[in-house]
Each structure stands twice: as structure tokens, then as C-alpha cells.
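Novice: Have a look; sequence and predicted model below, questions after that.
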Amino acid sequence: MSSAEFKTSKTRHDSMEKKMQKKATALKTRIDKLDKFTPPKHDKEIKFIDPAGQQFIKKTVLHVRKMDVKFKKKTLISQVNLSLKYGEHVNIQGVNGSGKTTFIKQILASKDYFNQSISIGYFDQLNQNLILTQSVWQNSIADSTQDNQVVFHVLSALGLLAFKDRLAMNLSGGQKVRLQLAKVLLGSHQVIILDEPTNYLDLKAKQALITFLNNYPGSVILISHDVAFTNQIRGKTYFIKNKRWLDSLSVQTFSNRNQGNLMDLKYRLDAMIQNPDTDIDDIRKIKQQIDDLTSEK
């Protein structure tokens, strides 16, 4: 290659290199302007702690025997038997007016049913034990022995973390209910009682609450109409039907017996309707019995 050809080739090579460097610099500038990508963090399973829990292992924290649940002298549930050891969870189900909340209030009204050494946390939507002049964070940790990470996680799951510095008096009604729930979950209790805790929760918060309750070291008494929610909570389920306190096996027996009674009543009703001499009041009585049994299924 002649000297002139070499110079021409080198100039062309230098020009291409400069262009490539310019493109590389432009590309780096574009990359630097892009939003930084952070790999998603997987939340660790929240572990509640109960420093006093060891002394209650295998001990009975609640014992109810042959108790009649009454409201204004009217019996709502007959002969309730419930024995609960530390760490056991129970769900209570029944139609509106069957006596679920009245049962809870009745056992809370008399400490004789509970182990005298335990602490009880109680949540319902009307029983808000908040200090309105304190912040969300201050209310949450007031009775808590949980570390800050657990407190952060609970508040985040219930949609309250963004308001942790806001005074409780400045929260909406739904936020106050959720803060009361957080306060009960984070409290230093051996037994927590939750009466319809999901009414102000979205799907994400419900899923978080399922995890919290299933990991809760103490005893849980849960009342909820949300069957999809309660089906994911560990523990034994009790049902209130026709003023009876029934477990799952008893419910099946009760339902089978009712089915037999229902068929018998319908047969008698058909026979009475076809008989022109039947008293109309007798027909109404049979019809009412059928309606009562149908509502209990």
C-alpha cells in the first residue's frame, strides 16, 4: 500500500470510529435517562410474637359450659359448650340475629369464662378504642410488643402506612375501623376476638389478614359472613342453627334429621290441602314449620 493509500485508509477508519463512539455516547445517555429497575422484593412471612405465650402453651384460655345466650330474656342459643386452648382458632357462623355477637358480649361481660392471666383483644366496628389526639403510628404501637417491621407490614396491608403520621381524629370512618383492627392485631394479647373484620377491607387487605390470622400465635375467635374468607382461616367452625350450638359433624346430623322432618311435613301438608274438612289454621301451622326448617338449611 502506498503512503497516500495508507493515509486515506486511516482517515476513513478514524471517521468510522468517531461515529461509533458518538452513537455509543448517545445510547449511554438514553439508558441513563431511563427509570431505574429494581427487582421486586418478596415479602417475608410475617411472624407475630407473644413474649408471654410460652406460659400458656397447652393451657385452656376459655371455657364455656352449658351457657344459654340471651337477649332481653329471650334465648338465642341454648347450651353452648366451648373450650379453647392457647393457640386454637375457632370460626362462628350463623344468620343475622342468631346470637353470634350477643354470645361474644356475654362472655366478655364475665371474666369467669376466661383464664384470669390472659389479655384479650376485641374488635368490632362500633367498639373503637382509639386515642384521637395521637397518630396512626402511636395508636398502633401503644399496646404492642411487635417489632417495627411487623407494624409497618400490618399498616401497609390495611392501607394505613401512608397516613402513619396523621392524627386518628383526622381519619375517615373506614380508616378508623381499619386502625382499630390493626391495633387489636398488634396488641399484646393471648386471645383476639374479631367480629366482622372484613367489611372495610379490599381484596388485598383480606388476603393479608388471612395470612396474619393463620400465623397468629395466640387464640382467635372469628365471626364473619364472608364464607370465602373464613374458608381460608385455620381452625374449627361452629354453627348456630335453630338456637343450637353445633360443630361440623352435628350440623350434618342436624341437617339430615331436618330433611326427614321436612319431607314428612310436606306430605302432611299435601294431604291436608286435599281434605276439604281441614282447618285453615292447621294448614298455616304446618306451612310455618316447613318455612322454619327451610330457613335452617
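Specialist: Happy to help now that I have it. Numbering: from 1, shown residues only.

Novice: Going by C-alpha atoms from here, please, whenever you check contacts or count neighbours.
Specialist: Fine.

Novice: Phe123: neighbouring residues, count only.
Specialist: 23 (other CA atoms under 10 Å).

Novice: And for Ile31?
Specialist: 11.

Novice: so it is in which element?
Specialist: Applying DSSP states H and E as the criterion places Ile31 in helix 3-33.

Novice: quick one: stretch 133-141 to chain centroid distance?
Specialist: Counting by CA atoms, centre = their mean, to the nearest Å, stretch 133-141 is centred 22 Å from the centre of its parent chain.

Novice: quick one, helices of the stretch 51-200 of the chain?
Specialist: Here the stretch 51-200 of the chain has its helices, by DSSP state H, counting those that start in this stretch, at 100-109, 136-141, 148-157, 173-186.

Novice: so which of the ones you listed gets nearest Lys47?
Specialist: Ranking these by proximity to Lys47 (CA to CA) places helix 148-157 first, at 7.7 Å.

Novice: how far does the helix or strand where Met263 lies sit from the chain's center?
Specialist: Applying DSSP H and E as the criterion places Met263 in helix 248-274. Taking CA atoms, centre = their mean, one finds helix 248-274 lying 35 Å from the centre of the chain it belongs to.

Novice: so what does it touch, helix or strand wise?
Specialist: Applying 3 or more CA pairs under 8 Å, 6 or more residues apart in numbering; DSSP states H and E, we find helix 248-274 packed against strand 236-241, helix 280-296.

Novice: Flag every buried residue along the shortest one.
Specialist: Neighbour-count burial for strand 236-241, with 16 or more other CA atoms under 10 Å as criterion, is recorded at Thr237, Tyr238, Phe239, Ile240, Lys241.

Novice: Contact partners for Asn115?
Specialist: Residues near Asn115 by CA atoms under 8 Å, 6 or more residues apart in numbering: Thr60, Val61, Leu62.

Novice: Need the helices and strands packed on helix 248-274 in a markdown table (columns: distance to Gly260).
Specialist: A markdown table is the format used below for these (distance: least, CA to CA, whole Å):
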| stretch | distance to Gly260 |
| --- | --- |
| strand 236-241 | 16 |
| helix 280-296 | 10 |
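
Novice: Please identify the most buried of these.
Specialist: Using mean count of other CA atoms under 10 Å, the stretch among the helices and strands packed on helix 248-274 with the largest mean neighbour count is strand 236-241, at a mean of 19.

Novice: Comparison target below:
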Amino acid sequence: MILLQVNQVARLFGADILFQHIQMEISSHARIGLVGRNGAGKSTLLKIIAGVEQPDEGAVIKNKQATLSYLAQDTGLISEKTVYDEMLDAFLPIRKLEAKMREMELKMGEIDPTTPAYTQLLAEYDRIQHEFSEQNGYGYENEIRSVLHGFQFDASFYDQAISTLSGGQKTRLALAKMLLQKPDILILDEPTNHLDIATLSWLETYLQGYSGALLIVSHDRYFLDKVVTEVYELSRHKMRHYKGNYSRYLDEKATQLASEMKAFEKQQDEIAKLEDFVARNLVRASTTKRAQSRRKQLEKMERLDRPQGDEKSAHFLFEVEKPSGNIVLQVTDAAIGYEDTILSEPINLDIRKHDAVALVGPNGIGKSTLLKSIIHRQPFLKGQATFGANVSVGYYDQGQAELSTRKTILQELWDAHPTLPEGQIRTVLGSFLFSGEDVEKPIGLLSGGEKARVALAKLAMDHDNFLMLDEPTNHLDIDNKEVLENALIDYDGTIFFVSHDRYFINRIASTVVELSEEGARVFLGDYDYYLEKKQEEAELQALLEQPSIETVVSEGKQNFQQSKEKQKKIRQFQRKIEEIETQLATLETEHQMCQDKMVQPEHLNNHVFLQELTQTSEEIETQQLSLMEEWERISLELEQEETV
């Protein structure tokens, strides 16, 4: 069933077009990924689809019965309630049914059960109870706890006021509440921001089983591959639709581009031949008619535009001015944290030349703190870090605190390298997609993605041999992430980086370090290897938690003995029931014989005999009643024994 349609939608800024002629269809259970460059208009289009903004052209038509929820990028939950009370609000209709059931139960205790009013009330109660059960009324609180746990909120958060939480926590709670509300159409703009890897994995699994339709903007390629089944690409003011996940979209797009280029080149060859024929034969009397025919053919031809391919991407390299020694960084018995609070210990690292080490772990465990402690911006609580010979460190701060918001882009780089000519600085900025008047923009007015490119440009100009990167892919669109990946793959130095982007980790890392409260653990492989090892450990732990063979044998013997006794008791009950049923059958026959004799003509006037028959019949009925009570009792005991 079609839930929503986008028909010929456009967003215009005077004569400038952000996008135009946009068509989209959202069906029941759709899993749609919306991709495109930063600035292409993805967030604007989501707002139009969600009804937050109105289109300049076209219309969005939504099924009137369909519910829709929209979560904007980095939107936090604003509430004075506690975490748990706010989540309960997602189930207001169910809780109203629950309250109504409690009222009816009290009322039923006050009404005579033999009256029609009680019967009517009971029927209404059964109807509401069925509706309550159908809407998961008996399980919604378990659902709340499950979703909160998935977003890393344990029971200690339940009574905490939302207003006291951090921005990232409020964002996670906003998404949690929407998931619990289960709208028919769920629109999410960058839902993976601020989520650690464990939460991302949980969210992927949850969304795969989500009952409604999904429309998602995300730069997380791993996430898109796991969740979406169709992709809409917004590029150069237009939209294209592809079936499949993100990887399939890339393949389809490449195939489509090759096919369009082939058709274009074929038409260009045909046009060249026709134009050449017209030029050579139009002035000849003998061939003028044929030349005129070819010219008309050219005029009627619907000419194909040259396929434009991918939009312009940044292009840069990280070069090393002077190589380091073999030992780059050693961290020994370190502890990180704040004042008396230790986040993680012990931390021991040995990073060698050309290593590419990814640092992973849950949010709040101290990954950024560890990087800052290594470069002496924050002290270790214990231990120390030592750099090797000739190591020069380049640091990328995820908050871009290294950038001066009052400077222009050009000033920021030129002040760091004052001896370089302006032309060379502009050339570097051009490779990071800043050209012409763009370089005069104040950094304070830039978007997150633009600031990220300035910080990377500044880092690339320093030519350090050891890069320490804290979430370098944040704010970058997918194409620029791939440019960064390729630059780091070609980099001749050493890399130590923090990232939640699993696709990025897989391409860059040769080693994964997992940070936890128990310190740092090293896995010598990429992200897939790390996942494989963690899975093996989980399976081994589950195996170790299983009872020993001796315990199993002992329990088996005990269970076997218990089973024998149980079967013996069941057989006893069954035999007793059979005996009672046989006795009942005999008594029924005797009772019927008494009844038959009482109506025979020869006995009608024999009052003494009739009195004896009546007494015998009553005695039989008493025995039958007693046996039936015993039969019911034993049958109930048998049923209980069989279900244990």
C-alpha cells in the first residue's frame, strides 16, 4: 500500500534551484535511503516530506490514515519529565485502555453478577481487554526497557530528569521515543550521529524488524547497507531511484553511467557522420536531396546530454616530510579520566611505523581523552606516553577547536604557513573544494562539513609522520569520506584514530584497540576480524557457562529418576480413571434396568417392589455422583502432572 507520494516537488531560491521535479513513493514497509552531497538539499527535502516546510512547486500527498514522525538532525528531546515517564507517554492510548480496564474491574465488584448490567459490562471488558492485548498492553513496559537498554540507558537513568542529560543523550532519547511510538512512516535525518558502535549495531537490528516504512538520510555506509533496500540519490537538482542497498546502488550507478556514456558516444558518432555527409553533399546537385534528408534527420534527433558522472570531490594527499623511527608511540600502564574518576586502566600500547590503529569503545569510555592525554593536553591519572625518534604529530580534533572562528579560511591556513605564497595556499584549498571567493568566508559561518575540510586541509599542509585523528569522518558526506580514506591508505606515515564509522575502520585499520573499563585490548586485524573475534569470545563464554559433564550426567540421572516416578504416577492416575469409568458404565446399566422395570405393566400395582426399585435407583445415583467427583479430581491431578 502506498503511504506517501512526492509529486514534482521543487525548492527554489529566487532564480537558483536547490532541486526540482522530485518524485518519490513510500510504500508500506519501505526501507529507503536518501543520499547525496552535503548541500544537495537532503534535509530540506525531508522537512518538505514531513510537512515541516512547504514546497515551492509540486505536492506531497500522504495517506490520511498513515501516521508520520520526523527526527531532524541532532534534535534532542525537550522535557521536564523523567526518562521513564517520557517513554511511557509513547503508549498513552494503551495506558488509557489499561486505566479503563481497572475502572471496569472495580465496577464489576460492585454489581450483582446475576444482573443483565453485569453481563453487559463483562462483554465490554472482554472487548477492551482483547484490544489491550492486541496492542501489546501486557508487554509495553518490557519494550520500553528493551529500547532504553539498546540506547545505553540502564535502570539508573529511569528516574533522572531529561533536562539534566547531555545533548547526545537527549538525541538518543528522542529517537528511542519515536521507535516506541511506531509511526507508519519514520523519517530520520542522520540518526547514527552520536551513537557508538554497539548502539549502531542494535539500531540496525531493530530497524530491520521495524513494522512501518523508513526514510533515512545517513552518511554511514555500513548502516545503509544493513538497513535500506532502495536508494534515492539527490544530485545536481534532480533525483534518481535505485533498487537495493547502498553497495548495490553504487554498482547500479556505475553500470548506468557506463551505459549512458556508451549511448551518448554512439549518438555522437552518428551525428558526426550525418554532419559530414551534409557538409560534403549539400552543394552537389546530384546529392542535394539526400543531404537535405540527412539534415532534417539531424534536426529531428533528440540529442543526449553527456553523462556528468560524479560531482566534483575533494582531492588531497597526506605527505610525510621526514620519516619517523620504527617505534612511534608507547603507552605504559596508563589510566585516563578526570580528577579521582578513572575511566579506563590499564592502557598499554605499542604503535610502530606504518601501523593504522583504530580505537573503538562505548561512548564515555574516554577515547578522546586518551588521545588528548597522549599529546599532553590532559594529564594521565597514571602511567605515561612516550614518542619514538623523529615523530611529528598531527592532531585532528572532532570539535574543530583548533580553528579560529574569527579568521577566514585563507587566513587560517596562511597564518599557519606564513612563508608560503598565497597562490600555493589557494591551490591547496582548491583541492579541498574551496575556490574563488569561498576562501574569504569566516570560519565561524561555515557548516560542519566545511569546517572538517578546512581542518583536514590544515592537517595535510603540516606533512606530519604520525596522524592522530578524533572522528575525522564526522560531518563529511560519503564521497568526501571515500577521498579521505584513499588519502589515508596512500599515506606513508602512521595513523592512530577514533571512529564510529565501521566502513571507514574496515578500509583503514590494520589493528583495532578496544577501550573499556578494564583497559585496552589489541586485535591484530581490521573491523571484520575484530567482530569475528568478539563473536568467538561470546560463544566460548556461553560454552563455559554451560554445566559440566558431571553436572549434566548427575542432573540427567536425577531427571531420569524423576521422569520414571512421574510416568508411574501418570499411569496410576490413568488406571484409576479407567476403573472409575468402568464402574460408571456398570452403574449406568443397572440404573437403566431399574428404570425399565419401574414402567413395566406387571409391576405398576406392586407398590412394595416399586419402592425397592426407587431406593435402588437412588443408591445408584449417589454412587454415580461420588464416582464423578472422584473422576474430576483425578483427571485434574493427571492434567497437572502432565504439564509439570
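Specialist: Happy to help now that I have it. Because the structure is predicted, anything quoted here is derived from the model rather than measured.

Novice: Quick check: TM-score for this pair?
Specialist: Here the TM-score for the pair of chains, by TM-score structural alignment, normalised by the length of structure 1, is 0.64; 243 aligned residues with a CA RMSD of 4.2 Å.

Novice: Count the neighbours of Glu88 of structure 1 for me.
Specialist: 20.

Novice: oh sorry, the question was meant for Phe496 of structure 2
Specialist: So Phe496 of structure 2, with other CA under 10 Å, has 22 neighbours.

Novice: corresponding residue for Thr198 of structure 1 in structure 2?
Specialist: Under the alignment (TM-score structural alignment), Thr198 of structure 1 pairs with Thr473 of structure 2.

Novice: so who does that match touch?
Specialist: Thr473 of structure 2 neighbours (CA under 8 Å, 6+ apart): Lys481, Ser499, Asp501.

Novice: before we move on, which element is the first one in?
Specialist: Pointing back at Lys481 of structure 2 there. Taking DSSP H and E as the criterion, Lys481 of structure 2 maps to helix 478-489.

Novice: That helix vs structure 1, average distance?
Specialist: Superposed on structure 1, helix 478-489 of structure 2 shows a mean distance of 1.4 Å to its aligned residues (mean CA distance after the TM-score superposition for structure 1).

Novice: ranges for the strands of the stretch 301-450 of structure 2?
Specialist: Counting by DSSP state E, counting those that start in this stretch, residue ranges of the strands within the stretch 301-450 of structure 2 are 327-338, 341-352, 356-360, 382-387, 393-396.

Novice: elements contacting the top helix by length along structure 2?
Specialist: Longest helix in structure 2, counting residues (DSSP state H): helix 549-598. The contact analysis (3+ CA pairs under 8 Å, 6+ apart) places helix 549-598 of structure 2 against helix 607-643.

Novice: helices and strands around the helix it packs on, which ones?
Specialist: Counting contacts by 3+ CA pairs under 8 Å, 6+ apart, helix 607-643 of structure 2 is packed against helix 549-598.

Novice: Now do the helix it packs on against helix 607-643, angle only.
Specialist: Orientation check (axes from the mean of the first three to the mean of the last three CA atoms, to 10 degrees): helix 549-598 of structure 2 against helix 607-643 gives 160 degrees.

Novice: OK, contacts around the residue nearest to the spatial centre of structure 1?
Specialist: Central residue of structure 1 (CA atoms, centre = their mean): Leu209, 4.8 Å from the mean position. Counting by CA under 8 Å, 6+ apart, Leu209 of structure 1 touches Ala157.

Novice: Same question for the one 3 residues further on.
Specialist: By CA under 8 Å, 6+ apart, the contact set of Phe212 of structure 1 is Ile46, Phe48.

Novice: what lines up against it once you look at structure 2?
Specialist: Matched across to structure 2, Phe212 of structure 1 falls on Ala487, judged by TM-score structural alignment.

Novice: likewise Arg166 of structure 1?
Specialist: Correspondence of Arg166 of structure 1 to structure 2, assessed by TM-score structural alignment: Lys441.

Novice: With Lys243 of structure 1 instead?
Specialist: In structure 2, Lys243 of structure 1 lands on Glu518 (TM-score structural alignment).

Novice: likewise Tyr122 of structure 1?
Specialist: For Tyr122 of structure 1, the residue aligned by TM-score structural alignment is Tyr395.

Novice: count of residues packed around that match?
Specialist: 21.

Novice: Any figure for the gap between it and Ala356 of structure 2?
Specialist: 15 Å (CA to CA, to the nearest Å).

Novice: now Glu632 of structure 2
Specialist: 75 Å.

Novice: Looking at those two, which has the bigger crowd around it?
Specialist: Legend: neighbour count by other CA under 10 Å for Glu632 of structure 2 and Ala356, higher for Ala356 (24 against 12).

Novice: What does the more buried one correspond to in structure 1?
Specialist: Under TM-score structural alignment, Ala356 of structure 2 pairs with His89 in structure 1.

Novice: any idea how far its match is from Ser295 of structure 1?
Specialist: Per CA to CA, His89 of structure 1 is found 28 Å from Ser295 of structure 1.

Novice: for His13 of structure 1, same thing?
Specialist: His13 of structure 1 is 91 Å from Ser295 of structure 1, by CA to CA.

Novice: same deal with Leu179 of structure 1?
Specialist: In terms of CA to CA, Leu179 of structure 1 sits 36 Å off from Ser295 of structure 1.

Novice: got it, and Phe114 of structure 1?
Specialist: 34 Å.

Novice: returning to that earlier point: what's the local residue count around the match of Arg166 of structure 1?
Specialist: If you count neighbours by other CA under 10 Å, Lys441 of structure 2 ends up with 16.

Novice: Quick one: residues contacting it.
Specialist: Residues in contact with Lys441 of structure 2 (CA under 8 Å, 6+ apart) are Thr408, Ile409.

Novice: show me the contacts for Cys101 of structure 1.
Specialist: No Cys there; residue 101 of structure 1 is Thr. Thr101 of structure 1 touches Asp195, counting by CA under 8 Å, 6+ apart.

Novice: Which position in structure 2 pairs with it?
Specialist: In structure 2, Thr101 of structure 1 lines up with Ser368, judged by TM-score structural alignment.
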